[in-house]
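> no FASTA, just this:
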């Protein structure tokens, strides 16, 4: 997996993998490979979401702290 991949690209690829696996047309070997790739993509997306959530918390806390000083 490309570390420079965006969240949106990873989600698109993950959705493609899910679709292929749900189709039931893949061999066991291919399904295992897809599952492994999908798991890595899911972890990547989760990490991106965690980072975004942390940034939002920091911005919110800074805004609240600034608002208290102005009051």
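Happy to help now that I have it. For clarity, every value in this text was computed on a predicted model and none was experimentally measured. Numbers count the residues shown, from 1 in each chain.
> rest of the way, CA atoms for contacts and neighbours
Will do.
> tell me which residue is most central in this protein.
residue 45 (1.2 Å; Cα atoms, centre = their mean).
> please name every helix or strand in contact with the helix or strand encompassing residue 55.
Here residue 55 sits within helix 28-70, counting by DSSP states H and E. Under the contact definition 3 or more Cα pairs under 8 Å, 6 or more residues apart in numbering; DSSP states H and E, helix 28-70 sits against helix 7-23.
> below is an additional structure, to be compared with the one above:
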């Protein structure tokens, strides 16, 4: 079963990872795992933001040209 994640949930998870890594009390192997997961979450957030930006640009462009979607 795959849960659909939200941007906000993903950012919260990323913030927890960053906090743990900044504390510096994490064993090296665990830190590497956290870092890899953090990079994955960061990439997901970046891609999500890019998609939203593209959608917003389309909405603005369509409203300026008078195009409407159903």
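Nice, thanks for sending it over. Small disclaimer: the values here were computed from a predicted structure and weren't measured.
> sorry, back to before: now the helix holding residue 55 of structure 1: how far from the chain's centre is it?
Counting by Cα atoms, centre = their mean, to the nearest Å, helix 28-70 of structure 1 is centred 6 Å from the centre of its parent chain.
> next, the angle helix 7-23 makes with that helix.
150 degrees (axes from the mean of the first three to the mean of the last three Cα atoms, to 10 degrees).
> about what we covered before: quick check, the residue nearest to the centre of structure 1 in contact with residue 10.
Yes. When contacts are counted by Cα atoms under 8 Å, residue 45 of structure 1 is listed as touching residue 10 (6.8 Å).
> which residues touch stretch 20-30 of structure 1?
Here stretch 20-30 of structure 1 makes contact (Cα atoms under 8 Å, 6 or more residues apart in numbering) with 31, 34.
> where does residue 25 of structure 1 land in three-state SS?
Following DSSP: H, G, I helix; E, B strand; the rest coil, residue 25 of structure 1 is assigned to coil.
> any idea how far residue 19 of structure 1 is from it?
Distance from residue 25 of structure 1 to residue 19 of structure 1, counting by Cα to Cα, to the nearest Å: 10 Å.
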